[in-house]
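K.L.:
predicted model and sequence below, questions to follow.
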Amino acid sequence: MVTIDREAAPATAVAAVPAVLAALAGRRGAALALGALPVAVALFFRDPDRRSDRTTVDPDVVVSPADGKVMYAGPGQDGVAPEGEWQQVSIFLSAFDVHVNRAPYGGRLREVTYRPGKWLAAYTHESAHLNERTDLVIEREVDGVTRVVHFRQIVGLMARRVVTRVAAGEEITTGQRIGLMKFGSRMDVFVPPEAELLVQRGARVVAGETVIARWPSTVGAA
């Protein structure tokens, strides 16, 4: 099932104004043509169900937090990755992708930090540390070892607002909806070196479904 996120309401209302004005002016053809704009805006905020909504997720897997295209997968990039040793997956979301974001891993949210910034194109290296963004850090104990996953919502040239609907201290599940970014953006995911990356540059990923990294197997499931 596909629903429309509540953030669609104000944007769709604004997009509908030209069609309404055309209709009031008696320009029926123009009104019908302009009526496609609010429909397109509403569809941007579509929120489809995903496999992680209906199944128990393996505690060893990290799933994609966003729909889009992998633009980098490898060692943490200087100036992009948090301090320390990390592996990194960066995902670019076009205006045509679903923009509802999901948690790549389940556990306790240790940190949720919003940082204001610029609106550079999301595919540029500089956007990772100069653009408006929210950093989220998840920790989870598995077999007595604490695992940490760091991920980042980054708005881009078209996207001018990041929406985060979770807070530090909350317990979240893998694939859970955590917010969205408006109109074209980027998601970065950072996992420790012991987790194996399972995607490559150019791959298409689906939020809550595509496995992007995996830890060595543990006994049992969450």
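P.N.:
Perfect, thanks for sending it. Numbers count the residues shown, from 1 in each chain.

K.L.:
from here on, just use CA atoms for contacts and neighbour counts.
P.N.:
Will do.

K.L.:
and Val149, what helix or strand is that in?
P.N.:
Here Val149, judged by DSSP states H and E, is contained in strand 145-155.

K.L.:
just checking, what packs against the next helix or strand after that strand?
P.N.:
Using DSSP H and E, the helix or strand that follows strand 145-155 in sequence is strand 162-164. Judged by 3 or more CA pairs under 8 Å, 6 or more residues apart in numbering; DSSP states H and E, the packing partners of strand 162-164 are strand 133-142, strand 145-155, strand 177-181.

K.L.:
determine which of the ones you listed approaches Ala16 most closely.
P.N.:
strand 177-181 (21.1 Å; CA to CA).

K.L.:
could you tell me the angle between that closest one and strand 133-142?
P.N.:
160 degrees (axes from the mean of the first three to the mean of the last three CA atoms, to 10 degrees).

K.L.:
show me what strand 177-181 is packed against.
P.N.:
Other elements packing on strand 177-181 under the criterion 3+ CA pairs under 8 Å, 6+ apart are strand 100-102, strand 145-155, strand 162-164.

K.L.:
between the second one and strand 177-181, how many degrees?
P.N.:
Translated: strand 145-155. If you take the same axes, to 10 degrees, strand 145-155 sits at 30 degrees to strand 177-181.

K.L.:
buried ones in strand 145-155?
P.N.:
Neighbour counts over strand 145-155 (16 or more other CA atoms under 10 Å) mark 147-155 as buried.

K.L.:
what comes up buried for the top helix by length along the chain?
P.N.:
Using DSSP state H to define each element, the chain has its longest helix at helix 8-24. Buried residues in helix 8-24, counted by 16+ other CA under 10 Å: 8, 12, 15-20, 22-23.

K.L.:
now, which of these sits nearest Gln87?
P.N.:
Ala8 (34.1 Å).

K.L.:
try this one next to it:
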Amino acid sequence: MRMSDTFLKPMHPEGWRFVPVFAVVTALLFWLWEPLGWLGVLLTVWCYYFFRDPERVSPARPGLVISPADGIVSMIEPAVPPAELGMGPEPLTRISVFMSVFNCHVNRSPCAGEVTAIAYRPGKFLNASLDKASVDNERNSLAIRLPDGRQLAVVQIAGLVARRILCFVKVGAPLAAGERFGLIRFGSRLDTYLPPGVPPLVRVGQTMVAGETVMADLAAHPAPPAG
């Protein structure tokens, strides 16, 4: 691997709408006052890295649920999937991954399957780390039918700074584990709802790498109660 490959990552096409604007503003800031220009340089570099889209190597074993986002596991708790997906009223294990403005924001499918429903819901722009953000914030929800017939849901949630949720797939599309399916601009959260009876293999506070970190094993069973 070349040294440049460590620092220079491919950029998602969405970034070409913003990086040139940051660069032009930076040039104007240099013209106005040089110290402001250097601040513009830092912001331009940040914008480029925000839209970075590095290649990831997903685990090859079928049946693994992998993280759909870079970030930190902020919550693991039972919750009812978004009603608009029609997955029923029973609570499922929800794993929330919070993405800061410094994380890569390209979203990847947590598993192989077929997209059976996509539902966008407008809402507020509360801090995405809050529990009520799952209910109140703008969101885009996907239901994915697994090869064995079970369903899994992944929800893109806008955050305090995020103002645009992008989804690149349609209902009926097949997804491979780790395949890119969306992007959220400028800070947000991804919720994954596991099928009934599937225990999580991660903990709150754990750092996640989209398309690589294993969140759950669909073949696993919950541990028996203590005692």
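P.N.:
Everything's here; your move. Fair warning: this is a prediction, and the values are worked out from it, not measured in the lab.

K.L.:
would a markdown table of the helices and strands packed on strand 177-181 of structure 1 with distance to Val70 of structure 1 be doable?
P.N.:
What follows is those, written out as a markdown table (distance: least, CA to CA, whole Å):
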| stretch | distance to Val70 of structure 1 |
| --- | --- |
| strand 100-102 | 15 |
| strand 145-155 | 14 |
| strand 162-164 | 20 |
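
K.L.:
nearest to Asp135 of structure 1, of those strands?
P.N.:
Ranking those by proximity to Asp135 of structure 1 (CA to CA) places strand 145-155 first, at 4.5 Å.

K.L.:
which strands and helices sit next to that closest one?
P.N.:
Strand 145-155 of structure 1 packs on strand 133-142, strand 162-164, strand 177-181, strand 185-191, going by 3+ CA pairs under 8 Å, 6+ apart.

K.L.:
angle of the longest one against strand 185-191?
P.N.:
An angle of 30 degrees separates the directions of strand 133-142 of structure 1 and strand 185-191 when computed by the same axes, to 10 degrees.

K.L.:
hmm, who's touching strand 133-142 of structure 1?
P.N.:
Residues from elsewhere that reach strand 133-142 of structure 1 (CA atoms under 8 Å, 6 or more residues apart in numbering): 59, 105-117, 146-155, 162, 164, 218.

K.L.:
one step back: which residues sit against the strand holding Val149 of structure 1?
P.N.:
Applying CA under 8 Å, 6+ apart, the external contacts of strand 145-155 of structure 1 come out as 104-105, 119, 122, 127-128, 131-141, 161-162, 181-182, 184-192.

K.L.:
do that again at 6 Å, thanks
P.N.:
Strand 145-155 of structure 1 has contacts (CA atoms under 6 Å, 6 or more residues apart in numbering) with 132-140, 185-191.

K.L.:
what does stretch 58-70 of structure 2 give?
P.N.:
The contact list for stretch 58-70 of structure 2 (CA under 6 Å, 6+ apart) reads 107-111, 178, 208-218.

K.L.:
which helix runs longest in structure 2?
P.N.:
Structure 2, longest helix under DSSP H: helix 34-50.

K.L.:
for that one, packing partners?
P.N.:
If you count contacts as 3 or more CA pairs under 6 Å, 6 or more residues apart in numbering; DSSP states H and E, helix 34-50 of structure 2 packs onto helix 19-32.

K.L.:
any idea how far the helix it packs on is from the chain center?
P.N.:
From the chain centre to the centre of helix 19-32 of structure 2 is a distance of 30 Å (CA atoms, centre = their mean, to the nearest Å).

K.L.:
what does stretch 152-172 of structure 1 give?
P.N.:
Centre-to-centre, stretch 152-172 of structure 1 and its host chain are 8 Å apart (CA atoms, centre = their mean).

K.L.:
which residue numbers in structure 2 go with it?
P.N.:
The aligned range for stretch 152-172 of structure 1 in structure 2 is 155-175, by TM-score structural alignment.

K.L.:
and the matching stretch, what's buried?
P.N.:
Buried-residue list, stretch 155-175 of structure 2, by 16+ other CA under 10 Å: 155-162, 164-165, 167, 175.

K.L.:
again, but for stretch 42-57 of structure 1
P.N.:
Buried, per 16+ other CA under 10 Å, within stretch 42-57 of structure 1: 42-47, 50, 52, 57.

K.L.:
against Arg52 of structure 2, how distant is Gly40 of structure 2?
P.N.:
For Gly40 of structure 2, the distance to Arg52 of structure 2 (CA to CA, to the nearest Å) stands at 18 Å.

K.L.:
swap that for Val155 of structure 2, please
P.N.:
Remark: distance between Val155 of structure 2 and Arg52 of structure 2 (CA to CA) = 21 Å.

K.L.:
cool, Phe98 of structure 2 as well?
P.N.:
On the measure of CA to CA, Phe98 of structure 2 and Arg52 of structure 2 end up 17 Å apart.

K.L.:
with Gly88 of structure 2 instead?
P.N.:
When Gly88 of structure 2 is compared with Arg52 of structure 2 (using CA to CA), they lie 36 Å apart.

K.L.:
repeat that for Thr213 of structure 2.
P.N.:
Distance from Thr213 of structure 2 to Arg52 of structure 2, by CA to CA: 18 Å.

K.L.:
with Pro13 of structure 2 instead?
P.N.:
For Pro13 of structure 2 relative to Arg52 of structure 2 (CA to CA), the value is 9 Å.

K.L.:
in structure 2, which residue is closest to the centre?
P.N.:
Nearest residue to the geometric centre of structure 2 (CA atoms, centre = their mean): Ala69, 3.4 Å.

K.L.:
perfect, I'm done here.
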